[in-house]
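*Asks:* my questions concern the predicted model and sequence given below.
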Amino acid sequence: MKQEIIKRQRYIDQVKKSLDTEFIKVITGVRRSGKSYLLRMIKDLILEQGVSDSQIIFMNFENPEFFTINTYEKLYDYLKEQISSTEKLYFLFDEIQEVEGWQKLINGLRVAYDCDIYITGSNASLLSGELATYLTGRYIEIKMHPLSFREFLEFKGANTSSGPRFVKEYLEFGGFPSVVPQNDDALKADVLSGIYNSILLKDVTQRAHVKEPEILERVANYLLDNIGQLVSTNKIANTIRSTGRKISNSTVESYLSLLEDSFLFYKATRYDIRGKERLKNQAKYYTVDLGFIMSQLRKINSNRGARVENLVYLELRRRGYDVFVGKYDSKEIDFVASKFDQTLYIQVTDRLPETSTRETDNLLHLPTGHKKIVITNSWDDVGMIEGIEIIHLNDFLLQGDV
């Protein structure tokens, strides 16, 4: 049975705001998060505006049809042969980083033609280097993620009132669009493992010419096994050295950057709330999809508190917040989330401990003037404690904003 096509309206709405503007639309995100699907939806959206198919050039550079078009010169020659319309053109390029020197051509197309350009890529370096130089102030980034919990429910054919019975599954298997419709847990794990390995191979090892991929994998697995823990380059290097492998701190630092660039992990740096400055020592790393913890570490229902923390981090990023790990004197605040002039102080827990008030106490000591909340995975905790709102994870994930 063919699955019903479900639009990811959040991203379509972002695209609509910039349709037919001079800005190049750059869609970034982890592999298999739905960028190609979004690009096809953009094509449909353009056609709905009355644009003819001859004005649209759609190319996926991971399609064998275009394997030989691997330099900007070859791409330009191909485009000149394809362009038949004298009207406005629409260029949609999927996984453009497969074309050597593509940055120069994208800027050239913008100058040479009356056109609207959309590109996707699975690496954060897409927006660094030459492209940033050529297109400063001339592009809009659309950051794509695996399914939000609301989208997850939509893919399941469930309404939001059914959310509570799906939270556990979402924490365990994550939100990749190709994983969610599957009913067999073993198949889900296999699909997740395939995505993970593809990211490590194509977006990290091959792209950066990593000479010791098994060490890279150990660094990635260390991060998966230490979600929600403060880690340092030295701590990771010492852990790997303890197994008899040689690795320098600088190599670990390089691998961490590569894993971030592939969107496999996000780095949350520490922020001194009192001193109002970012701290360079130690950080926390969160994975782009919780299913990887299960598929790679084969740990079922392990450290659920860390998974809940990871999920809250991802949702805050999805909503456009800059997210830091807070430090206030000797106390740690799980998240300091900032967007424009709004700041949130957030504690996250699987459930509030009966013998400790640490989660709320840490927030009570913070300066007034900003919203303070605790997000819990236990319905028994929901309510107010000394003016601090305690909300359930399900409600946090489904509400529009905090």
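*Replies:* Yep, that arrived. Residues are numbered from 1 along each chain as shown.
*Asks:* rest of the way, CA atoms for contacts and neighbours
*Replies:* OK.
*Asks:* so where do the strands sit in this protein?
*Replies:* Along the chain, the stretches classed as strands by DSSP state E are 24-29, 56-60, 89-94, 115-121, 139-144, 265-272, 277-287, 322-328, 331-339, 342-349, 371-376, 383-385, 388-392.
*Asks:* ok, which of these comes nearest residue 192?
*Replies:* Closest to residue 192 of those, according to Cα to Cα: strand 277-287, at 12.9 Å.
*Asks:* against that first model, consider the following:
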Amino acid sequence: MNEFNPDVRTFYLSQLLDKKDNGNVKIITGLRRTGKSILIKQFAKALEQEGVAQENIIRVDFEATGVRCYTSEETVTLIKRLCGSRKHVYLLLDEVSRVNDWETAINTVVDTMDADIYLIASNAGILSKKFRPNEEGTTDVINVLPFSMPEFIKRHEYVPSEEVYFPQKDHRVDYSGISFRGKDNINYSLEEVYYQYVRYGGMPVVSEQYSDNDRLRILFDAIYSNVVVRDILEYEKRNGRMITDPLLLTDVISIMIRSIGSHISATSVGNQLMTEKKASRAFKPATRTIETYMQALVESYMFSKVSRYDIRNNVVLKTLDKYYLVDTGLYNYLMGMNNQNRPAMLENLIYYELIRRGYTVYNGKIDRDEIDFVLQTSEGRVYVQSCYDLADDTGRKAVRALRRIRDSYPKIVAVFNGENRVLYDGIREVNALELLMGADLPGGDRNYR
């Protein structure tokens, strides 16, 4: 197996090093506790190993105790004081969006200092167009996600019975005869490891010490509370968007989680709130209010929003989006360990695997049928269906929808423990678990990882 330090996100670290000194501002985003701050520390260490003087690496954590910059002027003064007269510094600014009018401050830094700038944030507000490099297109955005399945395997120290390299580029690994020995000295199949991945999720802070449900719940309670309080309620209050009802926010989260893999809208969420009489509501919240809450959840990186694409008319639609939850461990924390929707979890994980590979992903519509994922590639498009069981009604419907598409772009159905074969009409069946392990996507780009 390749050498792997579970505390180093080599996939992201290599991106930072590749983009070093390219003239753009680097923005590192993602859900809280996915390892962004650790990543930036590792980047600083890598800079030192490349010969950068330690005093030329300036890191400021704007959430740390003792940092009290409430205005853009104070922030600029602090940064300039820390940099002194040094030439060409590397500025690593953690959670700078907590500063009032941070855009003005960093615009000033960009204009007046010889610095390679890295901004770290847990809210998409960091992508504000008020920050001039965002407007001008001179930023590189790296979205840090929870562990992929290979990273999970390595983090939890599962040892394969045969040498396996990650990712599996240009070749396929047959996992039927491969077992993974856990730290308990028990051998697990790839399917069994997958279920552990679904159970625990990919948050880097989760390790074997949280193997019992009570300790796991305490950990996820802290993660969830930090996201809801710091990155939604407090952030939105600072920025004047009135998300003031924690109970409504919790109810919206619950409905969005239960709707993974389904089309929803603010209107449908509002109707469901009233049907379920959530929080003993006497009246239905305004659709605009629910839209604001849903958007805040997307901007906190707890959920991703996927727009619908009309394949026949080649147009992106503005209604009935899908939402995916960034981590299955959060799903189990909020919904209960024994309340898993296995087809939805598989679709959720495939979505984030495709995002890791750099695809722009849409949910497809072909007449009245649905395509789970429409990928934009360098060669055009790839259509992907997620399917837990090819033999059931859902599986047959997934294949039928692909057959309705008359263009020549690759059409794939990713089946849980499926075979790798051609079905008919050029439709390819692939093993979804192998896809999650990094196997090449037929017809897809290969410039990932």
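*Replies:* Perfect, thanks for sending it. Treat the numbers as computed from the prediction; the structure is a model and nothing was measured.
*Asks:* corresponding residue for residue 260 of the first structure in the second structure?
*Replies:* In the second structure, the residue paired with residue 260 of the first structure according to TM-score structural alignment is residue 298.
*Asks:* ugh, wrong one, I meant residue 398 of the first structure
*Replies:* When the second structure is aligned by TM-score structural alignment, residue 398 of the first structure is paired with residue 437.
*Asks:* residues near that match, how many?
*Replies:* 22 (other Cα atoms under 10 Å).
*Asks:* roughly how far does the aligned residue in the second structure for residue 297 of the first structure sit from residue 217 of the second structure?
*Replies:* By TM-score structural alignment, residue 297 of the first structure lines up with residue 335 in the second structure. Distance of residue 335 of the second structure to residue 217 of the second structure, computed by Cα to Cα, to the nearest Å: 11 Å.
*Asks:* ok, the two, which is more surrounded?
*Replies:* Taking other Cα under 10 Å, residue 335 of the second structure and residue 217 do not tie; residue 217 has more neighbours (18 against 15).
*Asks:* how about the helices in the stretch 1-150 of the second structure?
*Replies:* In the stretch 1-150 of the second structure, the helices defined using DSSP state H, counting those that start in this stretch lie at 10-19, 36-49, 72-83, 102-112, 132-136, 149-155.
*Asks:* just put the ones you listed in JSON lines and tack on mean neighbour count and distance to residue 30 of the second structure.
*Replies:* Listed next are the helices of the stretch 1-150 of the second structure as JSON lines, based on neighbours: other Cα atoms under 10 Å; distance: least, Cα to Cα, whole Å:
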{"stretch": "helix 10-19", "mean neighbour count": "15", "distance to residue 30 of the second structure": "12"}
{"stretch": "helix 36-49", "mean neighbour count": "17", "distance to residue 30 of the second structure": "7"}
{"stretch": "helix 72-83", "mean neighbour count": "17", "distance to residue 30 of the second structure": "23"}
{"stretch": "helix 102-112", "mean neighbour count": "17", "distance to residue 30 of the second structure": "19"}
{"stretch": "helix 132-136", "mean neighbour count": "15", "distance to residue 30 of the second structure": "17"}
{"stretch": "helix 149-155", "mean neighbour count": "20", "distance to residue 30 of the second structure": "17"}
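*Asks:* to residue 350 of the second structure, which of these lies closest?
*Replies:* For residue 350 of the second structure, the closest of the helices of the stretch 1-150 of the second structure is helix 149-155, at 10.5 Å, according to Cα to Cα.
*Asks:* against which helices or strands is that closest one packed?
*Replies:* helix 190-200 (3 or more Cα pairs under 8 Å, 6 or more residues apart in numbering; DSSP states H and E).
*Asks:* check which helices and strands the helix it packs on sits against.
*Replies:* Judged by 3+ Cα pairs under 8 Å, 6+ apart, the packing partners of helix 190-200 of the second structure are helix 149-155, helix 328-335, helix 432-436.
*Asks:* residue 309 is in contact with residue 319 of the second structure, correct?
*Replies:* No - in this structure residue 319 of the second structure lies outside contact range of residue 309 using Cα atoms under 8 Å: 10.0 Å.
*Asks:* so the match of residue 260 of the first structure makes contact with residue 305?
*Replies:* Yes - between residue 298 of the second structure and residue 305 a contact is recorded at 6.6 Å, counting by Cα under 8 Å.
*Asks:* mind listing what's buried in stretch 17-32 of the first structure?
*Replies:* For stretch 17-32 of the first structure, the neighbour count (16 or more other Cα atoms under 10 Å) marks 19, 23-32 as buried.
*Asks:* out of those residues, which is nearest to residue 234 of the first structure?
*Replies:* Nearest to residue 234 of the first structure among those is residue 30, at 26.9 Å by Cα to Cα.
*Asks:* list the buried residues of stretch 179-195 of the first structure.
*Replies:* Applying a neighbour-count criterion of 16+ other Cα under 10 Å, one finds 179-180, 188-189, 191-193, 195 buried in stretch 179-195 of the first structure.
*Asks:* could you pull out the helices in the stretch 151-300 of the second structure for me?
*Replies:* Along the stretch 151-300 of the second structure, the stretches classed as helices by DSSP H, counting those that start in this stretch are 190-200, 213-228, 235-238, 246-258, 266-276, 287-299.
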